[in-house]
Every structure is written in C-alpha cells, then in structure tokens.
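Peer 1: Predicted model follows, preceded by the sequence.
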Amino acid sequence: MSLFEDLNTDPAETEVIRITADERAREAALRERFASFWKSASGEPRVIYDAFIAATPLATEVTLDAVEEDGVRGWWVRPTHAHPAQAILYIHGGGYGLGSARAYRGFVSQIVSRTQVPALAIDYPLAPEASLPAAPVAALTAWRWLVNQRCNQIAVVGDSAGGGLTLVTLAELGRRTVGPAPIAGVVFSPWADLAFTGASMTDSAVTDPLITHDYLQDCARKYLGNVGPTDPLASPLFGEFRGLPPLLIQVGTDERLLDDARQFAKRAAQAGVRVRCEVWEGMHHVFQLDVAHLESSRAALDRTARFLRGAFNA
C-alpha cells in the first residue's frame, strides 16, 4: 500500500484543509493568548521561547531519558512498547538561534504516543555563537548515533528552522551509498528558503501572529555566517531532490513560511519525490504544537502518525 493512500489524495498535489467556524473561534482565542504571552514575557529570549514551546503537554505512557554521548545531546522520548530497530530523529525549530530538545519533549511525546515509535530530539549548535555548517553536522552526527544504536528504520521530523534542517539532512543522507536510508520525512512549516523568494514573506494578505519577515532576516544573517543564502546547506529549496524519501509537509495559510512549503513541495514532486503538502486554512506557524487548544493540531498530528506508521510498516 502507498504511504499516501490513506490520506486520500494525489501525493504530488497540495490539499487545502478547511476548518469550522468553531475552530476559527478557538484559533482567535489562542492568538489572544499568544499576544498576551509575548507582551508580558521578559528575560532572556531563549528562556522565553522554551517556556512558550514547553506548554505543549506531555503525553501519557512515555519515558524521558537524557542523552549526552559521542557528540550527541538531546532526549530520548520513548513509548512503553516500541520496536528496537525503529526511531524518529526530531530536529527542533527556533530560527536557528532559539529552542532546545528539553523544551520540545512535550511536543515530541505527542508524536511518539501516536506512532508508538521512539524519538530522539536533539540539540544542535545555535546562532550566533555557531553558524553553518555546525547544525547540519550535528544532525548527521545524531543520525550516525542512531544507526550505531542498531536503528535501521529511521524517519526525520522537524518544525520551522528544524524543518529546513530536516530537509537538508535528508538530502545529505540521500547522496550516501552505505548504511540505512531514511524511510520518510515530515516537516511542519519548514523554513526551506533563506533567500526569501516566496511571495508570502511580504504578502500583506498573510497575517502571521508569531513571526515576521524582519525577524527571519535577522535569524538568517546570524545563521549563515560566510555561507550564501542559496547554498543547499542553508536553503534546501535550492538543493538536491533526487534520493529524498516520501515526504509529508504541513503548513498554515497564516504564516510567512507558507510559500517555503509550497515551493519545496512543487519542486520535490517535479523531481519525482513522493511528497504530500497539506495547507491548513487559518492556521498559524507550527500550529501542531497547540494540541491542548485546537482540534486542527490534534488532527494534523493524527495524519502525521498515519503517514509515519505507514512508512515504518511498509
């Protein structure tokens, strides 16, 4: 069975997923909560960001174990029962300058509980203290660590900047001829284009409640270092598509990164990649985090789990 058959659509096409009036009301209320949080937040930006992300509740029946060995730092998030050869490598977002594996444990647990596949959420060097290629090197190091743990079925999942780094990692792995190949990739609101060619970056009709064009430009400057914005290590939109595994991309209509997702999906499909792009109406950046508030968040993660289970069971 195709990994995409249970999603009931052509994998080369983009599906717009509509929401109900009640869900619109819940989304509006959540945006008020966002505005209140960011207005009242004070202190070090990384601490504030982690507090925002860590609000995603921890799923039941998962265990958390810190990892720090062989150049890999992060957290194992594991279900009670799991196949020992299967794993998810999770790469967090935060504009390449914020975020931590610890803060993302709750969100990753929501994926783990739905898939019953353990996930390694990793830390990678953040900008401006580190710039390219430090983050891709860390992701590949984590991949090798999982392989050394005898995981031979591995999917890579990430959000926002971590979604971009996920696509970079998959492209780098696709060029290899030894070792297990990634079985699938999932990206939530991926930042795939640090050259800012997408129209949604400056489209006045796009109302992004969380990130701005100026913020992303500042993040890009700090992360790129001496690397050009169209270098595939920075912007997977300009990289190699052949060799990529089946992909699921989810993005909201109300975010600056909308066209990053759509452009990447289009180019991947043209290159023959099995790619599925879901555009969720009225949803904000990485809305999947908000499982406590939105039916759309829970539904999107349920779809993600079906896709990933299909990949692991293929």
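Peer 2: Perfect, thanks for sending it.
Peer 1: From now on I want contacts and neighbour counts done on CA atoms only, so please keep to that.
Peer 2: OK.
Peer 1: Could I get the full set of helices for this structure?
Peer 2: Ranges of helices in the chain, per DSSP state H, are 21-40, 45-53, 105-115, 134-148, 161-174, 213-224, 258-270, 295-313.
Peer 1: Second structure follows, compare the two:
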Amino acid sequence: MDQNSLAELRTFYASFGRMPIPDGTRVTETALGGVPALEVAVPQADDDSGVLLYLHGGGYLIGTARTGVPLTAALAARAGLRALSLDYRLAPEHQFPAAPDDALAAYRALLDDVDPARVVLAGDSAGGGLALATLLAARDAGLPLPAGLVAFSGWFDLTLSGASLTGKESVDPVFDASDIGEYADAYLPDGADSRNPLASPLLGDLRGLPPLLLQVGSHEVLLDDSTRLAARAAAADVEVTLETYPGSAHVFQHAHATEPTAARALDTAAAFLARHARLAG
C-alpha cells in the first residue's frame, strides 16, 4: 500500500472517532504499560465496576484509540463498565509484533490494579484478532486471563485461508480478498510467518481461554474467520458463542444509533461482557 493511499485511509477512518457517544461520557488521555490509551468513563460505571479493554480495528494500519471510542463507550454504557481504548502501534511504521507487544503490556499493567476476573476484552476487525492474540500471549506468559472476550467481525487468520475471502466478495460492500492481502503484507515484516499464533490466533492453541462471543455479518469476506474460530474453540473445550447476522456487513455495529440490528448486537455483546465481568463481584 503506497503512502498516499494509506494517508487517505487514515484520514477517512478518523471520522469514526467523531461518531456520537452516550451522553455524559468523559474521555481522558492515559497510558497502560507505557502504551497510550483513552479512558472512557460513562455515568453507568463506578470505581467498583469491571473494566473493558477495547482494541480498535483498522487492519493494523489505520485507526486510533479515538476511533475506537464510540464502540467502546456504547459497550461500556450498556454494560456498566469502566473502559479503556488502546492506542497500540500501527504498521507499516511498526510492524508485527509491535501491536501484540503493546496489547500484552497494557493488559499486564491493568492487572496491577484490577482483578483479572473483573476484566473483559473486546475489539473489532483486526482489534478482535489482537484481543484474541493478547489472550494467547497472556496465557503463555503465565498471566491470569480476563473473564471474557467479544469480537466484532474479527480478523483471526493472516494466512488468508478462509473460503469466504473470495466466496463473499460479491456481497461485501467494504473489502475484497486483495484488500485483506494488502493489509497483511503491510503488517507482517519480510520473512515473518503468517501462521504465528500472535498474527493468526485462529491457528493457535485455544485451550484454557475464557468465554468468547463472536459476532459477524454474513455479507463479509471475513465470515469464515469467525465461523472457523468458533469450531476450533469448541473443539478446545472453550465456551464460545457465534452470532451470524444475515445480510450484515463488516463491523455493522458501528450503525447502532440508527440500525436496530446493530443496536441488538451491541446489547447482546454488552450483556455478555457485564455478566462475565461481574461473576467475581
């Protein structure tokens, strides 16, 4: 991807950070483990609430903590959680494994102050894949795991082996297979193994992970990333719920303010996060 195209994409995607957020939400700059983040405080949460760590989408190349705020705030308000949106490093300036390194550092720092049983993770697209990679990295580092994870249209496979990459091109209004390939090529340095579980967590050992909720639209080239992950998680004895929304496109939850299906999906995701974050309360 050339620099002009990337700059245009980043400028366009910045508009997602200007979407409406719930009344009374306060957004302040902070850091977790040396990684910049935004604290998203909603009136429905207090100091005793669980904590949501949100990882924004953007193919590991675009997006910021700010573009993640609208979905973070919508989930936090519905679930009554404190929340943080992480500003992990992006490619091509910072290629793999910079993003999972940042996410793990932030999660490790969060555990200094919060019971992991009160922590939940969520993310959309690449952020969903990064959230899952964070679970694998945390488990392998001997850290206690959070209470659950929600992924919207997660990108879990950088080997690009899902049949839907081409099978759903005709109905996906956002991406085609070549788009996804461009993002993968920019994110992975020369010689990197796309099968590395921190890049393609779909291919990792999923045993011992906390409950997962996967939401995906039937009209997206990444459909098979979620359907295959659900099957692999179930085979690894992980509690997993897969929700496929007919006719919906990539991260359709962004339209929750105007689309009933998107609002229903967010309500379901928030209820899942609230339930698991409060089990230890």
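Peer 2: All right, it came through fine. Given the structure is predicted, the values throughout are model-derived calculations rather than measurements.
Peer 1: Just name the most buried of the helices of the first structure.
Peer 2: helix 161-174 (a mean of 26; mean count of other Cα atoms under 10 Å).
Peer 1: That helix aligns to what range in the second structure?
Peer 2: Aligned using TM-score structural alignment, helix 161-174 of the first structure spans residues 126-139 in the second structure.
Peer 1: The helices of the first structure: which one's closest to residue 191 of the first structure?
Peer 2: helix 161-174 (4.8 Å; Cα to Cα).
Peer 1: Give me the mean deviation of the closest one from the second structure.
Peer 2: Compared with the second structure after fitting, helix 161-174 of the first structure deviates on average by 1.0 Å (mean Cα distance after the TM-score superposition for the first structure).
Peer 1: Pull the distance from that helix to the chain's centre.
Peer 2: Going by Cα atoms, centre = their mean, to the nearest Å, the spacing between the C-alpha centre of helix 161-174 of the first structure and its chain's C-alpha centre is 10 Å.
Peer 1: Taking helix 134-148 as reference, get the angle to it.
Peer 2: 60 degrees (axes from the mean of the first three to the mean of the last three Cα atoms, to 10 degrees).
Peer 1: what helices or strands is helix 161-174 of the first structure leaning on?
Peer 2: strand 86-91, helix 134-148, strand 153-159, strand 184-188 (3 or more Cα pairs under 8 Å, 6 or more residues apart in numbering; DSSP states H and E).
Peer 1: quick one: contacts of it?
Peer 2: 91-96, 135-136, 139-140, 156-158, 181-182, 185-192, 232-236, 239-245 (Cα atoms under 8 Å, 6 or more residues apart in numbering).
Peer 1: now swap in stretch 74-83 of the second structure and tell me
Peer 2: 21-22, 39-47, 49-54, 72-73, 266-267, 269-271, 273-274.
Peer 1: can you tell me what part of the first structure it aligns to?
Peer 2: So stretch 74-83 of the second structure sits over residues 110-119 in the first structure, by TM-score structural alignment.
Peer 1: Could you tell me the end-to-end distance of the matching stretch?
Peer 2: With Cα to Cα, to the nearest Å as the measure, the first residue of stretch 110-119 of the first structure is 11 Å from its last.
Peer 1: Give the aligned equivalent of residue 167 of the second structure in the first structure.
Peer 2: Aligning on TM-score structural alignment places residue 167 of the second structure opposite residue 203 in the first structure.
Peer 1: what's the burial count for that match?
Peer 2: The tally of other residues near residue 203 of the first structure (other Cα atoms under 10 Å) stands at 11.
Peer 1: Please report how far it lies from residue 215 of the first structure.
Peer 2: Where residue 215 of the first structure is concerned, residue 203 of the first structure sits at a distance of 15 Å (Cα to Cα).
Peer 1: coming back round to it: can I get the helices and strands packed on helix 161-174 of the first structure in JSON lines with distance to residue 47 of the first structure?
Peer 2: Below are these laid out as JSON lines (distance: least, Cα to Cα, whole Å):
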{"stretch": "strand 86-91", "distance to residue 47 of the first structure": "18"}
{"stretch": "helix 134-148", "distance to residue 47 of the first structure": "20"}
{"stretch": "strand 153-159", "distance to residue 47 of the first structure": "19"}
{"stretch": "strand 184-188", "distance to residue 47 of the first structure": "22"}
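Peer 1: Give me the contacts around stretch 225-241 of the first structure.
Peer 2: By Cα under 8 Å, 6+ apart, the list of residues contacting stretch 225-241 of the first structure reads 131-133, 136, 164, 167-168, 171, 191-195, 220, 224, 260, 263-264, 267-268, 271, 273.
Peer 1: Tell me the gap between it and the middle of its chain.
Peer 2: So, by Cα atoms, centre = their mean, the centroid of stretch 225-241 of the first structure is 17 Å from its chain's centroid.
Peer 1: what about that stretch, start to end distance?
Peer 2: Per Cα to Cα, stretch 225-241 of the first structure runs 24 Å from first to last residue.
Peer 1: ok, now stretch 64-83 of the first structure?
Peer 2: 17 Å.
Peer 1: mind listing what's buried in it?
Peer 2: Buried residues in stretch 64-83 of the first structure, counted by 16 or more other Cα atoms under 10 Å: 72-79.
Peer 1: Of the residues you listed, which belong to strands?
Peer 2: Counted as lying in strands by DSSP state E, out of those, are 72-79.
Peer 1: which among those gets closest to residue 279 of the first structure?
Peer 2: Using Cα to Cα, those come closest to residue 279 of the first structure at residue 77, 27.9 Å.
Peer 1: what's the counterpart of the closest one in the second structure?
Peer 2: Aligned against the second structure by TM-score structural alignment, residue 77 of the first structure finds its counterpart in residue 40.
Peer 1: so residue 245 of the second structure makes contact with residue 216?
Peer 2: Yes - between residue 245 of the second structure and residue 216 there is a contact under Cα atoms under 8 Å: 6.3 Å.
Peer 1: out of these two, which sits in the busier spot?
Peer 2: Shown here are residue 245 of the second structure and residue 216; by other Cα under 10 Å, residue 216 has more neighbours (30 against 16).
Peer 1: Now for the aligned partner of residue 267 of the second structure in the first structure: which residues touch it?
Peer 2: Taking TM-score structural alignment, residue 267 of the second structure has residue 302 as its aligned residue in the first structure. Taking Cα under 8 Å, 6+ apart as the contact definition, residue 302 of the first structure lies against residue 114.
Peer 1: Could you check how far residue 302 of the first structure is from residue 108 of the first structure?
Peer 2: 13 Å.
Peer 1: equivalent range in the second structure for stretch 243-255 of the first structure?
Peer 2: Alignment of stretch 243-255 of the first structure against the second structure: residues 208-220, by TM-score structural alignment.
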